[in-house]
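Peer 1: the amino acid sequence is not available; the structure is as follows:
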């Protein structure tokens, strides 16, 4: 079975690439996978990147650069029926890095367009992704509201906190992913389970150095321009050991930052060569661009893309800062692949290793009520 897929907030194609990689042929010769039907994102460079790499067609007319508020959800002449829906709804207002405005921010309520698409198209399955900070936004109310709306749209939902370094991604990127199976299908025995981690042991986890150096990045690889580094920044970095940041005590006074607090931040923080990288981000000013464990410089965009598990032939469109943003905001394709392949195996009736979902994220544990309206919540 090939699922016709619709995607909101598509980004440059992290989830879509994971979907492409997740397909397989079962022992009976049946093909399982996802096929692009339509997608949208608000940023033109991001949309161009998606078209170029996911669809191999810069002139594609099924991927739209459009504000989701204006996106014609429900107009089936433009956006035809789908079997699956995927959306990494914007995390800006839920991220612990920012002010965490949650539902009160500009981006916080945008998940509701995913709900709208669920109710209009009634896909067999949906997959929604956001940062782990979602669980604490608005003192926990945001997550309750979102999960309840997902469930009330007719889906049995399985929220889980995925620690991507435990799934082969060379980065400590922790994300909440919610998989929803339509209730009528769930009642027929189609029950999604959280795929079991493959690299729980730190000794088995892919390191930053392995990701960036194995194999070496060739001179012809796109998006690998060396960043400009001022003499002062390079000198400051020369005193910072791997794993440490701008507040390392060994930095001479003349090179210290005149900033109070934030001693545990990632400002001028070097990677640790034999551990997964810290989280790749897409925003922030000077000192937030991730720094090589040995060389006195920031990472190139291609190095960041490798930490995000994008292949070297995946070419990002736009300026250097635009590319940096696209990479940081994306879902790691290899991480998406793990979840989406589990979805396909669920529908195919193929067993796989699984674990119980994160207990504290289940709606029955989040509600402060008597527990009514819990139909469709993972027990």
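Peer 2: Structure received. Not measured: the values here are computed from a predicted model. Residues are numbered from 1 along each chain as shown.

Peer 1: contacts, neighbours, all on C-alpha from now
Peer 2: Will do.

Peer 1: so is the residue positioned nearest the centre of the chain in a helix, a strand, or just coil?
Peer 2: Centroid-nearest residue in the chain, with Cα atoms, centre = their mean: residue 331, separated by 2.5 Å. Following DSSP: H, G, I helix; E, B strand; the rest coil, residue 331 is assigned to coil.

Peer 1: for comparison:
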């Protein structure tokens, strides 16, 4: 393949999917998001892409085409993940009544206007059940009416080298009559697969911090150990976005009782928050969870809050930092997140892990290679 493959990223956030596609070999020309701080991160980390700010409802295909320097039908791939909170299992009020659940229709509107050769859409697994599966049916029928052949699967990020239990529903489609190639699993427990990437592999080389400590930009703890640390440290000499949130004295006392792999169940009853003293032992399985060096992370959310998940460092009595969350999401270390620490956590938690994005991008390019061989044997086709 001797040409550049182009993409536009809707709901781009800080640019996790954009970064993955870039690593795969795509040239992402533009990204859109309503979050201006995430847009600052996107613009600073992807200088070749034009950030288009604003609500997707207010963005026209003409605006995106102008930003990308393309005409309708010239774009290779339109990607995007409409905000997922309405479908998330963590949102107990989820459903199609939430206006955020309708943003996939804006994606379909822009697919029609841009007419890309390929489309990729991702979302949380809650989209499968919310509204009785009506959103999935609407996405499939909407793309099919626009002339796209579409498949969807639930992908587990740990199967592709991301040190995190994270499930995402991914839709892939094209209008050029090609089969869909899905990324092959590379990590797992079966013969022939690489071992899962662990928390130790992911964050073991990052500087030690006390609770609430912020030492600014810091050197690494030691030389990289293993392929994952080596990969994410490429192009970086210092550690960015690495400061510990300050937990109150009562939480620090609770943490002292929680071993690696432990949780709220290890906290003495008299130290439990009042609301958890009546909890069943089977409830709140991730609350006050401490990570294990040899395990995977739970899903990184927009708040790495120890009250809601296993976000306690394996050894240090503190919550994980933005950089540690970014490592678990597979962001490279040179990737600097802008804004307040709260805004940085949101950007990391909302992102598609770049490594998953890269795997998807590589699978698309593999299909492109088949398509090009097909085109070389066929008369020229009009784009449209």
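Peer 2: That came in fine, so what should we check first? Because the structure is predicted, anything quoted here is derived from the model rather than measured.

Peer 1: what's the TM-score once they're superposed?
Peer 2: In this superposition the chains share a TM-score of 0.82, using TM-score structural alignment, normalised by the length of the first structure; 329 aligned residues with a Cα RMSD of 2.1 Å.

Peer 1: tell me the residue in the second structure aligned with the residue nearest to the centre of the first structure.
Peer 2: Here residue 331 of the first structure is matched to residue 352 in the second structure, going by TM-score structural alignment.

Peer 1: quick revisit: and the residue nearest to the centre of the first structure, how close does it get to residue 10 of the first structure?
Peer 2: Distance, residue 331 of the first structure to residue 10 of the first structure, using Cα to Cα, to the nearest Å: 10 Å.

Peer 1: so what touches stretch 336-347 of the first structure?
Peer 2: If you take Cα atoms under 8 Å, 6 or more residues apart in numbering as the criterion, stretch 336-347 of the first structure is touched by 14-15, 17-19, 21-23, 32-33, 167, 190-195, 351-352.

Peer 1: drop anything exposed from those residues.
Peer 2: 14-15, 17-19, 21-23, 32-33, 167, 190-195 (16 or more other Cα atoms under 10 Å).

Peer 1: sort out for me which of the residues you listed are in strands.
Peer 2: Applying DSSP state E to these, the entries found in strands are 32, 33, 194, 195.

Peer 1: tabulate the residues you listed (JSON lines), appending distance to residue 246 of the first structure.
Peer 2: Converted to JSON lines, those look like this (distance: Cα to Cα, whole Å):
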{"residue": "32", "distance to residue 246 of the first structure": "49"}
{"residue": "33", "distance to residue 246 of the first structure": "46"}
{"residue": "194", "distance to residue 246 of the first structure": "38"}
{"residue": "195", "distance to residue 246 of the first structure": "38"}
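
Peer 1: mind checking the SS state of residue 155 of the second structure?
Peer 2: Three-state call for residue 155 of the second structure (three-state DSSP): strand.

Peer 1: map it onto the first structure.
Peer 2: Counting by TM-score structural alignment, residue 155 of the second structure corresponds to residue 162 in the first structure.

Peer 1: pretty sure its match contacts residue 177?
Peer 2: Yes - between residue 162 of the first structure and residue 177 there is a contact under Cα atoms under 8 Å: 7.0 Å.

Peer 1: now the common contact residues for residue 331 and residue 10 of the first structure.
Peer 2: Contact criterion Cα under 8 Å, 6+ apart; residues shared by residue 331 of the first structure and residue 10: residue 88.

Peer 1: residue 342 of the second structure corresponds to which position in the first structure?
Peer 2: Under the alignment by TM-score structural alignment, residue 342 of the second structure pairs with residue 321 in the first structure.

Peer 1: tally of neighbours for its match?
Peer 2: Neighbour count of residue 321 of the first structure, defined by other Cα atoms under 10 Å: 12.

Peer 1: give me the next element, helix or strand, following the helix or strand harbouring it.
Peer 2: Taking DSSP states H and E as the criterion, residue 321 of the first structure maps to helix 320-329. Downstream of helix 320-329 of the first structure, the first helix or strand assigned by DSSP H and E is helix 333-348.

Peer 1: buried set for that following helix?
Peer 2: 333-347.

Peer 1: what span of the second structure is the helix or strand that that helix is followed by aligned with?
Peer 2: Following helix 333-348 of the first structure in sequence order, the next helix or strand is strand 354-355 (DSSP H and E). Per TM-score structural alignment, strand 354-355 of the first structure has no counterpart in the second structure.

Peer 1: residues touching strand 354-355 of the first structure, excluding its own?
Peer 2: Residues outside strand 354-355 of the first structure that contact it (Cα under 8 Å, 6+ apart): 193, 194, 195, 196.

Peer 1: counterpart of the third one in the second structure?
Peer 2: When the second structure is aligned by TM-score structural alignment, residue 195 of the first structure is paired with residue 183.

Peer 1: just the strands from the first structure, written as ranges.
Peer 2: 2-8, 24-25, 31-41, 63-65, 84-87, 125-131, 155-163, 174-182, 194-195, 354-355.

Peer 1: distance of residue 343 of the first structure from residue 328 of the first structure?
Peer 2: Residue 343 of the first structure is 25 Å from residue 328 of the first structure, where distance means Cα to Cα.

Peer 1: now swap in residue 129 of the first structure and tell me
Peer 2: Here residue 129 of the first structure is placed at a distance of 14 Å from residue 328 of the first structure (Cα to Cα).

Peer 1: neighbour-wise, which of these two wins?
Peer 2: With other Cα under 10 Å as the criterion, residue 129 of the first structure and residue 328 differ in neighbour count, and residue 129 comes out ahead with 23 against 19.
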